[in-house]
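> Okay, structure incoming, though there's no sequence with it:
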């Protein structure tokens, strides 16, 4: 049984755990401390408010140890605010958080809460069927480094990408019944790495 943690500071923690628990051989766990994170095979950084999450991680002295763990290969998936936490560059904002993924991100790229939307895409690398995407005050990726794989674009904007042990999505797969991205994260970033 693989253990996948969801950083339980704020955001859709229980929704991610419910999705993880629907996958075979996976147990989803809410994690809040480095001791708990050290027990998991992969970590999801959920949506929420990136500035608040960064401050809380800093207050509890978790930014540096978690940055080191990610840099050393911990499989990690950032959704929405989690994407911002992983980015090396944040447009119009000098503050960085983990700075582990070679991407430049625009916060609230799609506007306010009123500009939230849903759409459906076909991503053969991720799933055989169409995948529903939910965007809520979503960021998007403006620029990627050479080693970053772009997984999805919406209206010409990058909304999903991968680099080494890191996966990011602008949208919220945990707010749908579709498990494509949770399965993709588990199979490609956790299970495959454990098998090597």
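The structure has been received and is ready for your questions. Worth saying up front: this structure is predicted, and the values here are computed from it rather than measured.
> Every contact and neighbour count from this point should use C-alpha atoms.
Noted.
> Grab the most central residue of the protein for me.
Nearest residue to the geometric centre of the chain (CA atoms, centre = their mean): residue 78, 1.4 Å.
> quick one: it and residue 114, what's the gap?
From residue 78 across to residue 114, the span is 23 Å (CA to CA, to the nearest Å).
> try residue 181
In terms of CA to CA, residue 181 sits 25 Å off from residue 114.
> A further structure is provided below for comparison with the first:
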């Protein structure tokens, strides 16, 4: 069966995620309203501006719908701003969040836009070859609960983690030709 994956398309890098998913053979739905969630097998929350996306999620109760789907085991993958929105706690911020992952996140943890960088990450769950990772005003997970699996760290900071049906990365896998992160997420959909 062909996977039908939703990409939250309110703001941010949703087009790039769409292209990767289509390359991997998925049907992709750009999610802009609550009715767009109908029939999806997974959801990606892209990078962008987490405060802006959070405000937009309050319209039409989209955030409440994502919370409901997340607690019903729909696989959800948040990249960069998506990682921030998935976390239960955001350091020094009371901004809107989905409150799904048992994590504490720090925004802009590696510096401002000019401090953006690329690096090779070792992700044992994805084999021995390093993964090229693009960090843009990236967050990191300062704390994770015991039920959260750490998939990768950069300089001692958690930048990739999984909690059951939830996946979060501080980096932007949609900006490199390496398809392993998206394939990992599609494999999570198969599990659920």
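It's in. Small disclaimer: the values here were computed from a predicted structure and weren't measured.
> Quick TM-score on the pair, please.
With the length set by TM-score structural alignment, normalised by the length of the second structure, the two chains reach a TM-score of 0.96; 191 aligned residues with a CA RMSD of 1.1 Å.
> Surely the residue nearest to the centre of the first structure touches residue 45?
Yes: between residue 78 of the first structure and residue 45 there is a contact under CA atoms under 8 Å: 4.6 Å.
> Residue 145 of the second structure maps to what in the first structure?
Alignment note: residue 145 of the second structure maps to residue 145 in the first structure; criterion TM-score structural alignment.
> who's in contact with that match?
Counting by CA atoms under 8 Å, 6 or more residues apart in numbering, residue 145 of the first structure touches 102-103.
> Show me the strands in the first structure, by range?
In the first structure, the strands defined using DSSP state E lie at 2-7, 26-31, 42-45, 76-79, 87-90, 101-106, 117-122, 130-135, 140-144, 149-154, 157-163, 166-169.
> Isn't residue 17 of the first structure up against residue 29?
Yes: look at residue 17 of the first structure against residue 29 with CA under 8 Å: they come within range, at 6.4 Å.
> Those two - which one has more neighbours?
Remark: of residue 17 of the first structure and residue 29, residue 29 carries more neighbours, 24 against 20, as counted by other CA atoms under 10 Å.
> Spit out the residues that contact residue 78 and residue 45 of the first structure alike.
The overlap between the contact sets of residue 78 of the first structure and residue 45 (CA under 8 Å, 6+ apart) is empty.
> Tell me which of residue 181 and residue 114 of the first structure has more neighbours.
Per other CA under 10 Å, whichever of residue 181 of the first structure and residue 114 has more neighbours is residue 181, with 19 against 9.
> what sits against that one?
Residue 181 of the first structure neighbours (CA under 8 Å, 6+ apart): 126, 173.
> any shared contact partners between residue 17 and residue 29 of the first structure?
residue 6.
> I'd like the strands of the first structure written out as TSV, with distance to residue 190 of the first structure added.
Listed next are the strands of the first structure as TSV, based on distance: least, CA to CA, whole Å:
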stretch	distance to residue 190 of the first structure
strand 2-7	8
strand 26-31	10
strand 42-45	6
strand 76-79	9
strand 87-90	21
strand 101-106	17
strand 117-122	23
strand 130-135	21
strand 140-144	23
strand 149-154	17
strand 157-163	13
strand 166-169	10
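> I'd say residue 36 of the second structure and residue 9 touch.
No: judged on CA under 8 Å, residue 36 of the second structure makes no contact with residue 9 at a distance of 10.5 Å.
> shared neighbours of those two, anything?
By CA under 8 Å, 6+ apart, residue 36 of the second structure and residue 9 have these common neighbours: residue 30.
> Looking at the two now, which is surrounded by more residues?
residue 9 (19 against 15).
> Trace the more buried one over to the first structure, please.
In the first structure, residue 9 of the second structure lands on residue 8 (TM-score structural alignment).
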